[in-house]
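# Below is the structure, and that's it, no one-letter string:
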């Protein structure tokens, strides 16, 4: 039996995860994958470079939907994906993570009685003010195969009664761990950005989450703290275009170094060369851990609770005083005793095997 999977991706973290799973699909017979790119991340530095570097199959469809409010974006994606489902007639629709693209794909498929596969299921921040939390909860509920990255994620689903629903849940490990292991061996250390910063200490920082960028007090506090830290060490910030525009519109003074977004391989290199990672990203918290770096997370909660519980990641919110305190505690310290929290690096292969098993 040939299995047809329609995969929906749209944002940088999904491109990274898809590289592992698509590679695993290509290594087996009996599965055809058709990719839809919603266009949620459309800038070449946020999108095309990842397809080029990670050898992701070229999407058959590109919906080119971006820059809209949540409702408009999700609605237009849902409409576009629905038309493609009717045309392609897949056995499964596969989604990753917690973006608007994720929710739109899951809703479109479930309403057409196509089984949904959710990779990175079961994650919870327990903050319903985050659009990502709404997306991941709703996506889990309409999915048939839920692939969890951690035991915590499995327990979240059990606590919500998923053991009593007509679906299957599995702890397969984290596909981002697969990807980090694979691509960290392929970093081009001679690239211009890595050459430029190879001999100087720096903190790597990203800042893009709406709870920080759309809240003026939080944004000012975070930037004030970063400005203070930058007096003692260079802070390198590959800045999301949306965040850059907000800072410019508000005329907030910046004393640290802003650079253009970088590709995945350069980002892995920057993490490895950094002395500390600071972020409000979900994925970068894990990549820092995988590459043995401590992380200060500029959020009030995280779905990656095992990193906090084991002392590898520290939640500092938008608290300038706490930011400076934790920076002084962990800057330039090596994380060498990391526990195997995210599987064995074979999550993608396990996912593909299980899809074949439950499709037969």
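Now that the structure is in, tell me what you want to look at. Quantities reported herein were computed from a predicted structural model and do not represent experimental measurements. Numbers count the residues shown, from 1 in each chain.
# alpha carbons only for contacts and neighbour counts from here, please
Noted.
# All the strands of the stretch 151-300 of the chain, in order from the start?
168-171, 202-205, 234-238, 257-259, 276-279, 295-297 (DSSP state E, counting those that start in this stretch).
# And those strands: which comes nearest residue 48?
strand 234-238 (16.6 Å; C-alpha to C-alpha).
# ok, second structure coming up, stack it against the first:
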């Protein structure tokens, strides 16, 4: 029997974990001796950031919720470690599977290794090479102690090999977030806001901003929004506001008739909006991948990306954060200079099946 503990702590984790759980259940039906526990650390605890995903993505409720809540990086990481250690001691597993790059990824990896458990990192090897990003530190530390690495691209493979990881521990499988995207294409839901705002297909922007470099200073955020709105050609700009951003936005007093702040959406509604949009402006990591698969132009307001395949192969343009660059790229897109691309290798909806089959091969009984 292969026993797996899956760790999820933040919104993107659920999209990556959901297809892995479905793949486990598929193997169980085929008679494989494999079991799992799903642990929600509670790193994100807002209803719209986690609960919705259990329901929409057909994931069972977690076997345990550590309910750590928010706090500084140190406090949150420490609380996750303390509570996950208790959980893993009570419910041992052969393998702890962590995904992505949030504090839960790092904290649970450390705990598992110190309890002499195998650690498997899904979405391993991606790098921005920017140590000002907490996520980059989480990635680097997790990859320094993991036992096996499941990767989304050749870029990630090369990063791990340069770090000295042996080739037989690197498994190029594809992208589990794209598994979720492709599995739910026929289930997307038109959000009420689309009718309320009279959005026309291929004639509106979706905007998401949450990284500190873009939203922590009110004046910088206001300048960024002005750069977008003054060059958006009058198209509606729909901005699902992350809780981090909402309080800062309230201080700017910024208003445009075609700038629409809305509450965060569920996964199926959000992807519906992206799929039907003229383009997406974001500083998110996962959205760079989703827009590439959906063949929607994406402008990424960051100075670096840990997903270079979306730029080299896909529909993503790495804009930077300088106001003149933002103005130029939004204007270019509106004028018809739409970047086209192709879908990266193995982003075919079957990454999770590959992962679970490999875990059975690695850890199943001889």
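Good, I have the coordinates. Treat the numbers as computed from the prediction; the structure is a model and nothing was measured.
# care to give me the TM-score?
Remark: TM-score between the superposed chains equals 0.93 [TM-score structural alignment, normalised by the length of structure 1]; 355 aligned residues with a C-alpha RMSD of 1.9 Å.
# Mean neighbour count, the strands of the stretch 151-300 of structure 1: which tops it?
Each of these was scored by mean neighbour count; the highest is strand 295-297, a mean of 28, by mean count of other C-alpha atoms under 10 Å.
# post-alignment, that one versus structure 2, mean distance?
Compared with structure 2 after fitting, strand 295-297 of structure 1 has a mean deviation of 0.4 Å; criterion: mean C-alpha distance after the TM-score superposition for structure 1.
# which residues does the residue nearest to residue 23 of structure 1 when sequence neighbours are not counted contact?
Leaving out its chain neighbours, the residue that sits closest to residue 23 of structure 1 by C-alpha to C-alpha, 6 or more residues apart in numbering is residue 56, at 7.7 Å. Neighbouring residues of residue 56 of structure 1 by C-alpha atoms under 8 Å, 6 or more residues apart in numbering: 15, 18-19, 22-23, 50.
# Also residue 64 of structure 2?
Residue 64 of structure 2 is in contact with 38-40, counting by C-alpha under 8 Å, 6+ apart.
# Please repeat the previous calculation with a cut-off of 6 Å.
Counting by C-alpha atoms under 6 Å, 6 or more residues apart in numbering, residue 64 of structure 2 touches residue 39.
# Residue in structure 1 paired with it?
Using TM-score structural alignment, the partner of residue 64 of structure 2 in structure 1 is residue 61.
# next one: residue 151 of structure 2
Per TM-score structural alignment, residue 151 of structure 2 is aligned with residue 148.
# roughly how far apart are that match and residue 59 of structure 1?
As judged by C-alpha to C-alpha, to the nearest Å, residue 148 of structure 1 and residue 59 of structure 1 stand 25 Å apart.
# and these two? which has more neighbours close in?
residue 148 (27 against 16; other C-alpha atoms under 10 Å).
# wait, what's in contact with that one?
120-122, 170-171.
# wait, which of these is closest to residue 287 of structure 1?
Distances from residue 287 of structure 1 to those, taken by C-alpha to C-alpha, are shortest for residue 120, at 15.0 Å.
# Near residue 117 of structure 2, how many other residues are there?
By the measure other C-alpha under 10 Å, the count of residues near residue 117 of structure 2 is 19.
# Tell me the counterpart of it in structure 1.
Checking TM-score structural alignment: residue 117 of structure 2 goes with residue 114.
# With residue 361 of structure 2 instead?
Aligned partner of residue 361 of structure 2 by TM-score structural alignment: residue 357.
# number of nearby residues for its match?
Other residues lying near residue 357 of structure 1 total 9 when counted by other C-alpha under 10 Å.
# end-to-end on stretch 82-99 of structure 2?
The straight-line separation of the ends of stretch 82-99 of structure 2 (C-alpha to C-alpha) is 19 Å.
# Which part of structure 1 matches that stretch?
The aligned range for stretch 82-99 of structure 2 is 79-96, by TM-score structural alignment.
# can you give me the helices for the stretch 101-250 of structure 1?
131-141, 151-159, 175-183, 192-197, 210-213, 216-229, 241-250 (DSSP state H, counting those that start in this stretch).
# Go through those and name the closest to residue 345 of structure 1.
From the helices of the stretch 101-250 of structure 1, taking C-alpha to C-alpha, the stretch that ends up closest is helix 175-183, at 4.3 Å.
# With mean neighbour count as extra columns, can I get the helices of the stretch 101-250 of structure 1 in CSV?
Formatted as CSV, the helices of the stretch 101-250 of structure 1 follow (neighbours: other C-alpha atoms under 10 Å):
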stretch, mean neighbour count
helix 131-141, 20
helix 151-159, 17
helix 175-183, 21
helix 192-197, 13
helix 210-213, 18
helix 216-229, 18
helix 241-250, 14
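# Export those as JSON lines, with columns for distance to residue 41 of structure 1.
Output for the helices of the stretch 101-250 of structure 1, formatted as JSON lines (distance: least, C-alpha to C-alpha, whole Å):
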{"stretch": "helix 131-141", "distance to residue 41 of structure 1": "16"}
{"stretch": "helix 151-159", "distance to residue 41 of structure 1": "26"}
{"stretch": "helix 175-183", "distance to residue 41 of structure 1": "19"}
{"stretch": "helix 192-197", "distance to residue 41 of structure 1": "22"}
{"stretch": "helix 210-213", "distance to residue 41 of structure 1": "15"}
{"stretch": "helix 216-229", "distance to residue 41 of structure 1": "22"}
{"stretch": "helix 241-250", "distance to residue 41 of structure 1": "11"}
